[in-house]
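Undergrad: below: sequence and its predicted model.
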Amino acid sequence: MDIFLIIGLVLGCLTVIVGMIVKGANIAVLLNPAAAIIIIIGTIAAVMNSYPRSEFLNVPRVLGAAFREKQQQDPVKLIEMITELAQSARRDGLLSLEQTIESIEDRFLQKGLTLVVDGLEQDYIREIMETEIDNMEERHKANAAIFSTAGGTAPTLGVLGAVVGLIGAMGFLDDTEKLAHMIAAAFVATLFGIFLGYVVCHPIATRLKRKSQIETRNMYLILEGVIALQAGENPSSIKMRLTGMLDPKSRKKIEDNEKAKQGSAE
């Protein structure tokens, strides 16, 4: 479970509640079933109308992926692993990698090495692996788009809920106290809509996109490593090429590892 996301959602709720208390508002007004029905059911209906059945029914699984803290492969460890494989292939030949493939946990790297051992051409290997990356990106983009749609719809439905509430309030013009309560309750729908859109749905969509970007980066790193390995490049050259695909912090980590190895060798 991704505790950081849960903390963010709880913090968002507390911000609204504490803000209302500081302003002297009665938080009991948040207990508004009509507003919740308009926002939640309305948003679900909008998503149903926007996406095919198969993608809509996939929402619980996608939501679970957003809350699940999936351990992404460390790119530094990936580079170290590919470098070791290149050294092994250079020493014993590409067919020697067949003994190592089964012990590799990363499915994409495992697939790439299998293609190399099978003796396929470099262009064909690249085409197969890039196709898998493109399909994954397209799938992830569609999943994130569902929450972006919900995030854009919820605030608008909040305005609709406020209008509905104000229409109901017009029936109490002769009762000032009741009228004030109804107007306050009407704007709760707007509050719910904005909160659901900009504190829940849009951030979840952004989080899904970011997770996809990290996974895609690692897959391209593996792709370039496999292609270089198949071409028989020098392990040091492969490591240098792949290191260039990393952010400065990860590059420094590789440099530190190199210095530690040299220090132990001396």
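TA: Nice, thanks for sending it over. Numbering: from 1, shown residues only.

Undergrad: C-alpha from now on. contacts and neighbour counts both.
TA: Will do.

Undergrad: show me the residue at the heart of this structure, geometrically.
TA: The centroid of the chain falls nearest to residue 208 when counting by Cα atoms, centre = their mean (1.9 Å).

Undergrad: so it makes contact with residue 140?
TA: Yes. Counting by Cα atoms under 8 Å, residue 208 touches residue 140, with 7.4 Å between them.

Undergrad: returning to that earlier point: tell me what the host helix or strand of the residue nearest to the centre of the chain is packed against?
TA: In this assignment (DSSP states H and E), residue 208 forms part of helix 202-230. Secondary-structure packing of helix 202-230 (3 or more Cα pairs under 8 Å, 6 or more residues apart in numbering; DSSP states H and E): helix 59-67, helix 75-92, helix 107-117, helix 122-169, helix 235-243.

Undergrad: below is an additional structure, to be compared with the one above:
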Amino acid sequence: PTVLKNKELTAFICDYVRLIIIGNARSHEIEALMDEELNTIMHDKMKPYHSIQIMSDSFPAIGIVAAVLGVIKAMAHINDSPEVLGHLIGSALVGTFLGILLSYCVCSPLVSQIKVVRNKQHRLYVIVKQTLLAYMNGSVPQVALEYGRKTISAYERPSIDAVEQEMMNPGGENKAA
């Protein structure tokens, strides 16, 4: 179900199964083509990450610029009362605080989460790649699935029994006896 909901992954699988069925390509050629496509997919998927990371890196500098401008404005009122001067200096410091807040409390957690999600999505493609290559190199489907299963993180990897059970009873459907 997870694979079928992901249109891009489904298209990836269909494209390479089609190449395997045609039968003219060798496994190392298909692997090189898959690697190139995976690099392109990852590059495209990481564009928002890089853009927001640049913003995150620049917010503290923008905050410093705001503080300097605020101090310059405060210096124009140097002869005013301490209350007015204090208010202007406080306003200048808000710029620094805002830059740091936006960088470290908003953008940095966001880019970290984007990277985690994109890497997890990329892992699905690697699992498919390993499975298809194993099948293409002559492994029976059950063994090819094991190649794919072994590329899953040990913390998330289903047991071989769970994979077999899912293969025998896809989607957990109960069959009438």
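TA: Right, received. Where do you want to start? It should be emphasised that the depicted structure is a prediction, and the values quoted were computed from it without experimental measurement.

Undergrad: so what number do they get for TM-score?
TA: Put the two chains on top of each other and the TM-score (TM-score structural alignment, normalised by the length of the second structure) is 0.79; 166 aligned residues with a Cα RMSD of 2.9 Å.

Undergrad: now check the residue nearest to the centre of the first structure against the second structure: what is it aligned to?
TA: Mapped onto the second structure by TM-score structural alignment, residue 208 of the first structure lines up with residue 114.

Undergrad: ok now the helix holding residue 208 of the first structure, how far from the chain's centre?
TA: 11 Å (Cα atoms, centre = their mean, to the nearest Å).

Undergrad: how much does it stray from the second structure?
TA: Following the fit onto the second structure, the mean deviation recorded for helix 202-230 of the first structure is 1.5 Å by mean Cα distance after the TM-score superposition for the first structure.

Undergrad: list the buried ones in that helix?
TA: Going by neighbour count (16 or more other Cα atoms under 10 Å), the buried part of helix 202-230 of the first structure is 202-209, 211-212, 215-216, 218-230.

Undergrad: where in the second structure does stretch 183-191 of the first structure fall?
TA: Going by TM-score structural alignment, stretch 183-191 of the first structure sits over residues 89-97 in the second structure.

Undergrad: contacting residues around that stretch?
TA: Applying Cα atoms under 8 Å, 6 or more residues apart in numbering, the external contacts of stretch 89-97 of the second structure come out as 60, 62, 63, 64, 65, 66, 67, 68, 69, 70, 71, 74.

Undergrad: give me the distance from it to the chain's centre.
TA: Taking mean C-alpha positions (Cα atoms, centre = their mean), stretch 89-97 of the second structure and its chain are 35 Å apart.

Undergrad: then stretch 64-79 of the second structure?
TA: 41 Å.

Undergrad: pull out the buried residues from that stretch.
TA: Buried residues in stretch 64-79 of the second structure (16+ other Cα under 10 Å): 64, 65, 66, 67, 68, 70, 71, 73, 74.

Undergrad: closest to residue 140 of the second structure among the residues you listed?
TA: Checking the buried residues of stretch 64-79 of the second structure against residue 140 of the second structure by Cα to Cα gives residue 64 as the nearest, at 62.0 Å.

Undergrad: what's near enough to touch the closest one?
TA: 95, 96, 99.

Undergrad: export those to TSV and tack on distance to residue 1 of the second structure?
TA: Formatted as TSV, the contacts of residue 64 of the second structure follow (distance: Cα to Cα, whole Å):
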residue	distance to residue 1 of the second structure
95	48
96	48
99	43
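
Undergrad: any chance of those residues in JSON lines, plus distance to residue 146 of the second structure, neighbour count and secondary structure?
TA: Below are those laid out as JSON lines (distance: Cα to Cα, whole Å; neighbours: other Cα atoms under 10 Å; DSSP: H, G, I helix; E, B strand; the rest coil):
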{"residue": "95", "distance to residue 146 of the second structure": "55", "neighbour count": "23", "secondary structure": "helix"}
{"residue": "96", "distance to residue 146 of the second structure": "53", "neighbour count": "20", "secondary structure": "helix"}
{"residue": "99", "distance to residue 146 of the second structure": "49", "neighbour count": "23", "secondary structure": "helix"}
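
Undergrad: for residue 174 of the second structure, state which of those is nearest.
TA: For the contacts of residue 64 of the second structure, the nearest to residue 174 of the second structure is residue 99 (56.4 Å; Cα to Cα).

Undergrad: pull the contacting residues for the residue mapped onto residue 128 of the first structure from the second structure.
TA: Taking TM-score structural alignment for the superposition, residue 128 of the first structure sits opposite residue 33 in the second structure. Applying Cα under 8 Å, 6+ apart, we find residue 33 of the second structure in contact with no residue.

Undergrad: roughly how far does residue 33 of the second structure sit from residue 156 of the second structure?
TA: Per Cα to Cα, to the nearest Å, residue 33 of the second structure is found 28 Å from residue 156 of the second structure.

Undergrad: how much space separates the equivalent of residue 224 of the first structure over in the second structure from residue 149 of the second structure?
TA: Using TM-score structural alignment as the criterion, residue 224 of the first structure maps onto residue 130 of the second structure. Residue 130 of the second structure is 9 Å from residue 149 of the second structure, where distance means Cα to Cα.

Undergrad: same question, residue 137 of the second structure
TA: For residue 137 of the second structure, the distance to residue 149 of the second structure - Cα to Cα - is 17 Å.

Undergrad: more crowded one of these two?
TA: residue 149 (21 against 13; other Cα atoms under 10 Å).

Undergrad: list the contacts of the equivalent of that one over in the first structure.
TA: Matched by TM-score structural alignment, residue 149 of the second structure corresponds to residue 243 in the first structure. Contacts for residue 243 of the first structure (Cα under 8 Å, 6+ apart) come out as 79, 251, 254.

Undergrad: by neighbour count, which of those residues wins?
TA: residue 79 leads those on contacts (other Cα under 10 Å) with 22 neighbours.

Undergrad: that one against residue 242, yeah?
TA: Yes. Applying Cα under 8 Å, one finds residue 79 of the first structure in contact with residue 242, separated by 6.7 Å.
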